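Student: Generate coordinates for the sequence data below:
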Amino acid sequence: MSTSSNPASISGVEPPEFELRAARADDFGFARRLYMNSMKPLLMALDAWNADEMEMAFRSYFIPDEIKFVTLDGRDVGWFQVSETDHDVCIDQLYLIKDVRGQGIGTALVKSIISEAADQDKNVCLSFVHGNPAHTLYRRLGFRQVSEDDTKIHMRYETRQAG
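Tutor: As a prediction, the model looks like this:
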């Protein structure tokens, strides 16, 4: 899937052409490095970094059937994971390498997930670590905070009517 099927970002920035592909067995190393490099500074700032716990968490999170990789000009630049319940589509993970952040790729991905959830009459939920700059993106796209804990903020995008 290329960005031509994804809506432009709210800010008016047209994302570069990217592709999505299914996860493969050999993607584990790249995904793990990107996850650890993204999470470590955020959790260290909260005095909550524990390398062993993060390794165990990543291994439990990495479910290839739920994961798509983002490629740009033939190279992997990120990955995301989506799971579903009866009423929700959950963005469980979303990571982009530093040099492609801020170009509208994340916005296009999240908007596409929102659109697919709305087509299924489902809401969208996500959680992220305090201090993650993606917080502004999620607010801009219409997500509302529903709770938080010591390390994470939990948000929801309502696409369906209650009841």
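
Student: hey, let's count contacts and neighbours off CA atoms from now on
Tutor: Noted.

Student: biggest helix in the chain by residues?
Tutor: Longest helix in the chain, counting residues (DSSP state H): helix 28-45.

Student: and the nearest residue in space to Y35 that is not next to it in sequence, helix, strand or coil?
Tutor: Of all residues not flanking Y35 in the chain, Y95 sits nearest, at 6.9 Å (CA to CA, 6 or more residues apart in numbering). Three-state assignment for Y95 (DSSP: H, G, I helix; E, B strand; the rest coil): strand.

Student: Would you do the same for the sequence below? I want to compare the two.
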Amino acid sequence: MTTTQSWRDHLHLRKYTTDDIAFMQTLYASIREPELAMTNFNTQERHEFISQQFMAQYIHYTKHYCTDKFFIVEIAGQPVGRIFVDHWDNEIRIVDIALMPEHRGQGLGTHLFQQVMDDGKRLSLPVSVHVERNNPARFLYERLGFKLKTERDDVYLLMEWRPNTL
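Tutor: Below is the predicted model:
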């Protein structure tokens, strides 16, 4: 397990550019692969599905959110994930966070969340994030103090963390 200080020493966040689209699509595919493994799609169909779904998500994010804090996560100059955050008047929304499989479970996601939560403390704003009901990341969010805000039985659940100052 890597410490917070170690992540600070090795981690770099940089604003995404359109040059990052190929990496982001690969990252997106790594997240969707377990789900697609349960389908009868052939390789070409999987690729087409991932491309279509990724572009739909990308267009949605760039149309509906401020992209000023849409970052590529790098370690030693290599992209390993993304964290997209949007600041609103009444909350900070983690629009998306994803790490390549080989960088999951090492404390990096916790570190990234803690950075956003530190912003929430400093600005006295809650931090929110959507998560799919069965996504294992939900356990991480709960461990970090996020509580369910969604009251309906939706596929995507809204979770919220509130600083003690609220």
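
Student: what's the TM-score for these two chains?
Tutor: Laid over one another, the chains give 0.78 as their TM-score (TM-score structural alignment, normalised by the length of structure 1), with 149 aligned residues with a CA RMSD of 2.8 Å.

Student: re the thing from before, for the longest helix of structure 1, enumerate the helices and strands it packs against.
Tutor: Here helix 28-45 of structure 1 touches helix 51-61, strand 75-84, strand 88-96, strand 123-129, going by 3 or more CA pairs under 8 Å, 6 or more residues apart in numbering; DSSP states H and E.

Student: so what's whichever residue in structure 2 pairs up with V89 of structure 1 up against?
Tutor: Under the alignment (TM-score structural alignment), V89 of structure 1 maps onto I92 of structure 2. I92 of structure 2 is in contact with V85, D86, V116, G120, L125, P126, V127, S128, counting by CA atoms under 8 Å, 6 or more residues apart in numbering.

Student: Let's see that with 7 Å instead.
Tutor: The contact partners of I92 of structure 2, taken as CA atoms under 7 Å, 6 or more residues apart in numbering, are D86, G120, L125, P126, V127, S128.

Student: And the residue lying closest to the third one once chain neighbours are set aside, how far from G120 of structure 2?
Tutor: With CA to CA, 6+ apart as the criterion, L125 of structure 2 has its nearest non-adjacent residue at 5.1 Å, and that residue is E91. Applying CA to CA, to the nearest Å, the value for E91 of structure 2 to G120 of structure 2 is 8 Å.

Student: quick one: S127 of structure 1 from K152 of structure 1, how far?
Tutor: Distance from S127 of structure 1 to K152 of structure 1, by CA to CA: 6 Å.
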